[in-house]
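Novice: Provided below for reference: sequence and predicted model.
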Amino acid sequence: MSRTRFNSADGLVEYLDLEKLEEDLFRGQSPQVGWQRVFGGHVIGQALVAAQRTVGSDRGVHSLHGYFMRPGDPSQPIIYEVERIRDGSSFSTRWVVAIQHGKAIFSLQASFQTDEEGLEYQDKMPEVAAPEDLPGPDEIRSTFLEGAPEHIIKYWRTERPIEVRPIMMEHYFTDKSLPPVQHAWVRTLGPIPDDRVVQASVLAYLSDMLLLDTSLFFHGRSVFSRDIQAASLDHAMWFHRRFDFSDWLLYTMDSPSTSGARGFSRGSLYSRDGRLIASVAQEGLIRMKN
């Protein structure tokens, strides 16, 4: 079956979709873009779609917690098995296991809730430069990547469905210790359907970007450093407010701790008008290579 190229919002939505094999059993595919392993956000997004397919349309995801167990093989399909843990009057809980080659590679627990009115409060969005005032992909490739290591150049030249405009890129070009804080504007390359399930899965996909890298800033390294073995270990996300992808989102991140060959990072996703739409937390492996 032919698929849309994985360099647009249409391609991302298509690859996050799943084939139903049996009740509570689904199959997903990965894009063939030369990656050695499946991007963690891709597995999170697909697992969330699998869970949501077993929940009524009146209940949207409000939180998810996942653990990465093995690297995913992008050349093979991923099977998602859903267990219906509970359906209450307001909340539903689902457990999803992603399987490849007969072994679990990822597990997800997600909770869904009917829409309710309640108390409202949120942190204020940081004041940063607007995305229009930051270098776009062409300028990044032509100016900021000049003299950069080949593996960093390759990363920024790889086509992907999400555009990222970092507030600063210094950590790619220095081994100095930097504050473990990162801000970046992100957007999909094209519109996302007005579908709550699709939008949540796309947000979960992009939430796995940049976080692990932030935990290395203080150590003068990035996930591209040759002496670092980096991989996501677990991932948690809370969905606070309804949103859409009609404009840029600000992803603001910090890392309060690294220890035990692990880095812990937190993230907040804001709409352009300053609404906090989601919060993220992740611990990743940042092991020094011998």
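Specialist: Thanks, I have the structure now.
Novice: drop to CA atoms for contacts and neighbour counts, all remaining ones
Specialist: Fine.
Novice: show me where this structure has its strands.
Specialist: In the chain, the strands defined using DSSP state E lie at 19-22, 25-28, 59-68, 78-87, 91-100, 103-114, 162-166, 181-188, 228-239, 249-259, 262-271, 276-288.
Novice: and the ones you listed as CSV, adding mean neighbour count?
Specialist: Listed next are these as CSV, based on neighbours: other CA atoms under 10 Å:
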stretch, mean neighbour count
strand 19-22, 12
strand 25-28, 21
strand 59-68, 21
strand 78-87, 20
strand 91-100, 21
strand 103-114, 20
strand 162-166, 21
strand 181-188, 22
strand 228-239, 20
strand 249-259, 21
strand 262-271, 23
strand 276-288, 21
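Novice: so for residue 155, which of those sits nearest?
Specialist: strand 162-166 (11.9 Å; CA to CA).
Novice: show the contacting residues for residue 113.
Specialist: Residues near residue 113 by CA atoms under 8 Å, 6 or more residues apart in numbering: 59-62, 90-92.
Novice: so which of the strands of the chain is nearest residue 137?
Specialist: Of all the strands of the chain, strand 162-166 comes closest under CA to CA, at 7.8 Å.
Novice: take the one below as the second:
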Amino acid sequence: MKKAFLVLGIFSSVGCFESGTIRNICSNNPNLNCQVESEANEDSATVLIEDSFERSTLLSDSTPEFSLWWRKIINDRGIIFNSIPGPYVDAAIFSSQQMGSPVADGDRALYFYGREGASIHNIYLISNSFDLSQYENVDISFQYLPIDLDSDDYFSLEVCAGTLTECGVPDSGITVAGLNSANWESIWEADKRGDGLNGKNHSLADWHSANILFDLNSLETSQFTFRINVRVDEGFVRNTLMGAMEDGVAIDSIRVRAAQATGF
């Protein structure tokens, strides 16, 4: 019998992580009202992923190092796009200058968007699989911007509770059944909707933060794989990039660390 997943803590705030791990965001943005914890435990944790998306393309042949962290998969009404955009559906990096509004840190962030016309799209940013047999906890922290999400839209963080094949993401042969299966279990879902935002009119204060501490003992495997799952039915108005958005999500400054029980 599969164990019930145990999330040890979920922390959220507006504008900045209340954590020393993202100290640079607080110090680099004087408009943020941040309280930062001590970094005393920083050396005891292993950083698995640290990505602020300060590049032009999420995954490309010119930056193969990021393929060690991420896979991008789009489920466009049952049609799978692996590492490439769907028709006006994508997770793509845009700069603050391109969007005309600030990102949480640096100059770029990752934006998830669908296609205008009320068709359903799931856009996944999936981590590679990590062997965490020597660890007990994983800490995942990031900044996010919800953009006028409808009641049927969502943005969640999910963990694969089975094998990669059972979760539909083996090295080859991605399956819709696996992607949609109960083997993916949600450990966090955004409760912010971003009402009235369109990707062009937000301020730094509209960015939110999340920090999820997950108990690896909840898994019956030493392999840890998680995904960001964004479900939207709209995107850029008239499918014109750089225009206003009807639905979307942006993320920035994601950091994933593994540690023993006392490591955080």
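Specialist: Sure thing, it's come through. Everything quoted here is computed from the prediction, not taken from an experiment.
Novice: TM-score for these two?
Specialist: The TM-score (TM-score structural alignment, normalised by the length of structure 2) is 0.30; 129 aligned residues with a CA RMSD of 5.8 Å.
Novice: how about the strands of structure 1, which one is nearest residue 153 of structure 1?
Specialist: Nearest to residue 153 of structure 1, of those and by CA to CA, is strand 162-166 at 14.6 Å.
Novice: relative orientation of that closest one and strand 249-259 in degrees?
Specialist: 70 degrees (axes from the mean of the first three to the mean of the last three CA atoms, to 10 degrees).
Novice: hmm, back to that, redo the strands of structure 1 as CSV? Include distance to residue 202 of structure 1.
Specialist: Formatted as CSV, these follow (distance: least, CA to CA, whole Å):
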stretch, distance to residue 202 of structure 1
strand 19-22, 17
strand 25-28, 15
strand 59-68, 13
strand 78-87, 17
strand 91-100, 18
strand 103-114, 15
strand 162-166, 10
strand 181-188, 9
strand 228-239, 12
strand 249-259, 12
strand 262-271, 13
strand 276-288, 12
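Novice: how about these, which one is nearest residue 196 of structure 1?
Specialist: strand 59-68 (7.3 Å).
Novice: packing partners for that closest one?
Specialist: Secondary-structure packing of strand 59-68 of structure 1 (3 or more CA pairs under 8 Å, 6 or more residues apart in numbering; DSSP states H and E): helix 40-52, strand 103-114, helix 196-207, strand 228-239.
Novice: at 6 Å what do you get?
Specialist: Packed against strand 59-68 of structure 1, as judged by 3 or more CA pairs under 6 Å, 6 or more residues apart in numbering; DSSP states H and E, are the following elements: strand 103-114, strand 228-239.
Novice: looking at these, spot the one closest to residue 152 of structure 1.
Specialist: strand 228-239 (14.3 Å).
Novice: which strands or helices does that closest one pack on?
Specialist: Using 3+ CA pairs under 6 Å, 6+ apart: strand 228-239 of structure 1 touches strand 59-68, strand 276-288.
Novice: need the residues that contact the longest one.
Specialist: Among residues not part of strand 276-288 of structure 1, those counted as contacts by CA atoms under 6 Å, 6 or more residues apart in numbering are 227-241, 261-270.
Novice: could the helices and strands packed on strand 59-68 of structure 1 be laid out in CSV, adding distance to residue 47 of structure 1?
Specialist: Output for these, formatted as CSV (distance: least, CA to CA, whole Å):
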stretch, distance to residue 47 of structure 1
strand 103-114, 7
strand 228-239, 13
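Novice: so for residue 186 of structure 1, which of these sits nearest?
Specialist: Nearest of those (CA to CA): strand 228-239, 17.0 Å.
Novice: number of nearby residues for residue 9 of structure 2?
Specialist: By other CA atoms under 10 Å, the residues close to residue 9 of structure 2 number 11.
Novice: quick one: secondary structure of the closest residue to residue 211 of structure 2 other than its chain neighbours?
Specialist: Leaving out its chain neighbours, the residue that sits closest to residue 211 of structure 2 by CA to CA, 6 or more residues apart in numbering is residue 141, at 4.2 Å. Secondary structure assignment for residue 141 of structure 2 (DSSP: H, G, I helix; E, B strand; the rest coil): strand.
Novice: OK, contacts around residue 141 of structure 2?
Specialist: Contacts of residue 141 of structure 2 by CA under 6 Å, 6+ apart are 210-211, 254-255.
Novice: quick check: the two most widely separated of these?
Specialist: That would be 210 and 255, which, of the contacts of residue 141 of structure 2, are the farthest apart (CA to CA) at 10.7 Å.
Novice: ok, residue 91 of structure 1 to residue 277 of structure 1 distance?
Specialist: Distance from residue 91 of structure 1 to residue 277 of structure 1, counting by CA to CA, to the nearest Å: 20 Å.
Novice: oh sorry, the question was meant for residue 157 of structure 1
Specialist: In terms of CA to CA, residue 157 of structure 1 sits 29 Å off from residue 277 of structure 1.
Novice: now for residue 157 of structure 1, how many residues are close by?
Specialist: Residue 157 of structure 1, neighbours per other CA under 10 Å, totals 14.
Novice: swap in residue 71 of structure 2?
Specialist: 18.
Novice: could you do the one 3 residues further on as well?
Specialist: Residues near residue 74 of structure 2, counting by other CA under 10 Å, number 25.
Novice: so what's it up against?
Specialist: 80-81, 122-123.
Novice: okay if I get these as JSON lines plus distance to residue 25 of structure 2?
Specialist: Listed next are those as JSON lines, based on distance: CA to CA, whole Å:
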{"residue": "80", "distance to residue 25 of structure 2": "35"}
{"residue": "81", "distance to residue 25 of structure 2": "33"}
{"residue": "122", "distance to residue 25 of structure 2": "29"}
{"residue": "123", "distance to residue 25 of structure 2": "27"}
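Novice: which of the residues you listed lies closest to residue 145 of structure 2?
Specialist: residue 123 (15.6 Å).
Novice: name the element the closest one belongs to?
Specialist: strand 121-127 (DSSP states H and E).
Novice: what's the answer for residue 177 of structure 2, then?
Specialist: With DSSP H and E as criterion, residue 177 of structure 2 is part of helix 176-179.
Novice: and that helix, what does it pack against?
Specialist: Helix 176-179 of structure 2 packs on no helix or strand, going by 3+ CA pairs under 6 Å, 6+ apart.
Novice: go through that helix and flag the buried ones.
Specialist: 176, 178-179 (16 or more other CA atoms under 10 Å).
Novice: who are the packing partners of the helix or strand that that helix is followed by?
Specialist: Going down the chain from helix 176-179 of structure 2, the next helix or strand is strand 184-189, by DSSP H and E. Judged by 3+ CA pairs under 6 Å, 6+ apart, strand 184-189 of structure 2 is in contact with strand 154-160.
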